[in-house]
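Chemist: Need a 3D model of the following:
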Amino acid sequence: MTIYKGKKVLVTGGTGMIGRPLVEMLLSAGAEVRVVSLDDPSRAHSDVQFLRLNLMDYQACVQACSGIDYVFQLVGVKGSPAMTAKKPASFFVPLLLMNTNMMEAAFREGVERYLYTSSVGVYGPAEVFYEDAVWESYPSKNDWFAGWAKRMGELQGDAYKIEYGWDKTVIVRPANVYGPFDNFDPNSAMVIPSLIRRAVQGENPFVVWGDGSSVRDFIHAKDVARGMMMALEKLPDGSVNLGSGTGIKIRELVEEVVSNMDSRPKIVWDKTKPHGDRRRVFDLKRARKMGFKAQIPLKEGIAETVEWYRRNQHIADKGYNVFSSDRYL
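Modeler: Coordinates of the predicted model:
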């Protein structure tokens, strides 16, 4: 990936789960990296320029993009379906503001390449998700607000291309991403960090919503970061799915998590609770065409993430959390 050597690269959300390994890969490729985040500076890599900025403010986005060649727009709002249902404005409004302001600032500042991180949530219910089928249906009700907000960011890139000929945007749609530096907050964590936190803290019986039959496509953050760099380099524009391409039942996932515990808890399935869409797996033909394939098996990735959480429980919940903070901080 020689295009990064000597380039000035901005990673918004560069202190997070995908941002951390992406920053390390960019530095290894010879890039000069700027990280923007609302996290404490201690969470940033020591070899980057760190700016603590609120990207809901347009002028902050201009400051972030000034003098930058490539932008990786990772910053967003991540939370469980239950939190989405409870606090939809906390998903919808910040995502719209950050996405709109960042792309506008990048356009105005003459950025050469712009990677927009979309989401599996943009897809309507289907057994397999194909990039070009996204506009044939509505987002799943389980991702309604975040899915529409992410779709607006995708449309914004199309709008600039049509009106201004600015075809610099590549859209990446990651599957269900997990890894170190994930959000482990018990009130808003996604399925893997939620399971890991509860298992490590010794919950027994271990109660899991649904019946375990739902199928999801999980991918490690390091694989996503590598795929993002490939997408920015190899795709002229358009969208690409980044996933494992393999469906894993939630029941299998739970077994994988508890297998890393010293003492196996009793697993109880609460079938009175919702289980989400039955199946969500990515088609990866486009990703494979650019040479991408996930390299970290789920077993290895879960073991690494469990070990990271065990060692870092004291910092795991100290990142900026839009659900417990003033959204206009």
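Chemist: From here on, just use CA atoms for contacts and neighbour counts.
Modeler: OK.
Chemist: Just to be sure, Val170 is in a strand?
Modeler: Yes. Following the definition DSSP: H, G, I helix; E, B strand; the rest coil, Val170 is counted among the residues of a strand.
Chemist: From Arg280, how far off is it?
Modeler: Between Val170 and Arg280 the distance, using Cα to Cα, to the nearest Å, works out to 22 Å.
Chemist: same check, this time on Arg251
Modeler: Arg251 sits 15 Å away from Arg280, taking Cα to Cα as the criterion.
Chemist: swap in Leu232?
Modeler: The value you get for Leu232 to Arg280, if Cα to Cα is used, is 25 Å.
Chemist: Then Val36?
Modeler: Between Val36 and Arg280 the distance is 31 Å, computed by Cα to Cα.
Chemist: again, but for Asp317
Modeler: 28 Å.
Chemist: Sequence B follows; please return its structure for comparison with A:
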Amino acid sequence: MTRIYIAGHRGMVGGAILRRLQARADAGEDLTLVTRTHAELDLTNQAAVAAFMAAENPDVVILAAARVGGIHANNTYPGDFIYDNLMIECNVIHQAFAHGVRRLLQLGSSCIYPRAVAQPMREDALLTGVLEPTNEPYAIAKIAGIKLCESYNRQHGTDYRSVMPTNLYGPGDNFHPENSHVLPALIRRFHEAAEAGAESVTIWGSGKPRREFLHVDDMAEASLFVLDLPKDTYEANTEPMLSHINVGSGTDVSILELAQMVMRVTGFEGRIVTDPTKPDGTMRKLMDVSRLADMGWRAGIGLEQGIAETYAWFLENRGDIRG
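Modeler: All right, here's what the predicted structure looks like:
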């Protein structure tokens, strides 16, 4: 029997990973899945995490818990973002080691890469330049998580791995009008505009920045693919000081093109207006996913298909969603 602790199982990514693991267990795989809500376990509390690890004794830890948000949230709460994420990573990773956890998978973010970096972004671009100012505190915390895993592997021989996803979306996303990421924010904005019969929808920035998007179900599949790789296969495709792996679709669209997709899916019939007084952020963020592709995994859900599925989930769960 393998005991797997999924930290952050109520989040979008953690929930998708939990669903996949539960399907495996239902199919007969000998798994025990361990979860805790934030109310039951505060991952920023070192003593609480230590007591939990001692009591539950997991064999594998999947660290999908994090404080996350869009440009507005990162700009408004930088102290909260760096503190909470550093504490979560330090507590979970160290206590996993202290209690003999064999394998650990940490989920990071593409914002770890420098603002002015060659596109698509390769894993070896890490720490080669200045970060995007709008989410620097969050990015620094995520870089620290990678280095924690690398350092414990080097010093203690652990098998702790990190995956760096591109922009994620899908069922369970945060649709808050101010604190959400761009895609769920657009879905909500266009839906409400269509309901109200509005003449136009305004999007932040110039609409020119390009972004890559990955459906959360693809991310869950990729995460478990990386976790399940034999140690020698994983190590043959990484390096001791470069042990993280990019996860993405390998394609990108402009924010304006994204808005046009959302417009089609939601049935909004007005016009799109850009607001260049709002920040664009990094002009392009596309992941180089060749390393993961060489190991045998590629994304399978197309963007417009994924937006349609996400919009359907939004409509079905509108009464319960955040925001």
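Chemist: Please work out the TM-score for the two chains.
Modeler: Scored by TM-score structural alignment, normalised by the length of structure 2, the superposition of the two chains gives a TM-score of 0.89; 300 aligned residues with a Cα RMSD of 1.5 Å.
Chemist: can you pull out the strands in the stretch 151-300 of structure 1?
Modeler: Remark: strands assigned in the stretch 151-300 of structure 1 by DSSP state E, counting those that start in this stretch are 169-174, 176-178, 206-209, 215-216, 218-220, 238-242, 248-249, 267-270, 279-282.
Chemist: Looking at those, which is nearest to Trp308 of structure 1?
Modeler: For these, proximity to Trp308 of structure 1 was assessed by Cα to Cα; strand 176-178 is nearest, at 11.9 Å.
Chemist: quick one: the helices in the stretch 1-150 of structure 1?
Modeler: Listed from the start of the chain, the stretch 1-150 of structure 1 has helices (DSSP state H, counting those that start in this stretch) covering 19-28, 58-65, 81-86, 88-108, 144-164.
Chemist: could these be laid out in TSV, adding distance to Ile302 of structure 1 and mean neighbour count?
Modeler: Rendered in TSV, the data for those read as follows (distance: least, Cα to Cα, whole Å; neighbours: other Cα atoms under 10 Å):
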stretch	distance to Ile302 of structure 1	mean neighbour count
helix 19-28	16	21
helix 58-65	34	21
helix 81-86	21	16
helix 88-108	27	20
helix 144-164	26	19
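Chemist: Which of these sits closest to Val208 of structure 1?
Modeler: Shortest separation from Val208 of structure 1 across those is recorded for helix 81-86, at 13.8 Å, computed as Cα to Cα.
Chemist: Provide the contact partners of that closest one at residue level.
Modeler: Helix 81-86 of structure 1 has contacts (Cα atoms under 8 Å, 6 or more residues apart in numbering) with Phe91, Asn142, Asp143, Phe145, Ala146, Asn187, Ser188, Met190.
Chemist: what's near enough to touch the residue nearest to the last one when sequence neighbours are not counted?
Modeler: The shortest distance from Met190 of structure 1 to any residue other than its chain neighbours is 4.8 Å, reached at Ser80 (Cα to Cα, 6 or more residues apart in numbering). Residues touching Ser80 of structure 1, when contacts are defined by Cα under 8 Å, 6+ apart, comprise Ser188, Ala189, Met190, Val191.
Chemist: one more time with 10 Å
Modeler: Contact partners of Ser80 of structure 1, counting by Cα atoms under 10 Å, 6 or more residues apart in numbering, are Lys86, Asn142, Asp143, Pro186, Asn187, Ser188, Ala189, Met190, Val191, Ser194.
Chemist: how much space between the fifth one and Ser80 of structure 1?
Modeler: Right, Asn187 of structure 1. The spacing between Asn187 of structure 1 and Ser80 of structure 1, counted by Cα to Cα, is 8 Å.
Chemist: what residues are shared contacts of those two?
Modeler: Ser194.
Chemist: Could you measure from Asn135 of structure 2 over to Ile71 of structure 2?
Modeler: Distance of Asn135 of structure 2 to Ile71 of structure 2, computed by Cα to Cα: 7 Å.
Chemist: overlap in contacts of those two?
Modeler: Going by Cα under 10 Å, 6+ apart, residues that sit against Asn135 of structure 2 and also against Ile71 are Gly281.
Chemist: which residue in structure 1 lines up with Val247 of structure 2?
Modeler: Val247 of structure 2 maps onto Leu242 of structure 1 when the alignment is built from TM-score structural alignment.
Chemist: Who are the contact partners of the closest residue to that match other than its chain neighbours?
Modeler: In space, Leu242 of structure 1 comes closest to Pro174 once its chain neighbours are excluded; the distance is 4.7 Å by Cα to Cα, 6+ apart. The neighbourhood of Pro174 of structure 1, defined by Cα under 10 Å, 6+ apart, consists of 117-121, 217-221, 223-225, 227-228, 240-244, 282.
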